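J.: What would the 3D arrangement of this be:
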Amino acid sequence: METLHHDIKALIIDVLNLEDITPEDIDTQAPLFGDGLGLDSIDALELGLAIKNQYGIVLSSESEETKNAFYSVATLADLISSQQ
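T.: Coordinates of the predicted model:
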């Protein structure tokens, strides 16, 4: 799971062009939006598309499970591993 966490962090940095951040700077348990990493709704769309393409999983913007999965790197990893 550590590898998946690192891969998700690297994907976030790459997709959102966060040049001054390394994967080690992102707390696995910290919120991705708001007070945590500070991502916004546009970032969520871009990240969702990248995750869908990278891991071949189904994401629904209306699904409560998907909304909850975007809370942190750890919750995204749980969603990805549950669908693979």
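
J.: contacts and neighbour counts: CA atoms only from here.
T.: Noted.

J.: Can you list the residue ranges for helices in this structure?
T.: Along the chain, the stretches classed as helices by DSSP state H are 2-15, 41-55, 64-69, 73-83.

J.: Now the second one, please; I'll put the structures next to each other:
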Amino acid sequence: MQATLEQEIKELVISSLALEDVQPDDIDPVAPLFVEGLGLDSIDALELGLALQKRYGVHMSADAEETRRHFASVRALAAFVAAQRTL
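T.: As a prediction, the model looks like this:
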């Protein structure tokens, strides 16, 4: 289940941010999404947050530190989405 969700989130990252030269298999699920790793920025975070809300109905906290932890990697996002689904 977690691996499937990670795959979905990788595809969502690529489609919502129009990463044309990136394939889902290119994204390491534990690599950072920001700065190193994919090198995303704050605008990308907003776009991705909106895409996650639309697709999974999750709500991001206004707490920047907590949100930063969720956006640390694809695996962290998958864990967050999975936890939100059980609420």
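
J.: TM-score for these two?
T.: Scored by TM-score structural alignment, normalised by the length of structure 1, the superposition of the two chains gives a TM-score of 0.95; 84 aligned residues with a CA RMSD of 1.0 Å.

J.: ok, back up a step: mind putting the helices of structure 1 in JSON lines, distance to residue 21 of structure 1 and mean neighbour count included?
T.: Below are these laid out as JSON lines (distance: least, CA to CA, whole Å; neighbours: other CA atoms under 10 Å):
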{"stretch": "helix 2-15", "distance to residue 21 of structure 1": "7", "mean neighbour count": "17"}
{"stretch": "helix 41-55", "distance to residue 21 of structure 1": "15", "mean neighbour count": "15"}
{"stretch": "helix 64-69", "distance to residue 21 of structure 1": "22", "mean neighbour count": "14"}
{"stretch": "helix 73-83", "distance to residue 21 of structure 1": "15", "mean neighbour count": "17"}
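
J.: Now tabulate those helices in CSV and tack on distance to residue 22 of structure 1.
T.: Formatted as CSV, the helices of structure 1 follow (distance: least, CA to CA, whole Å):
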stretch, distance to residue 22 of structure 1
helix 2-15, 7
helix 41-55, 17
helix 64-69, 22
helix 73-83, 14
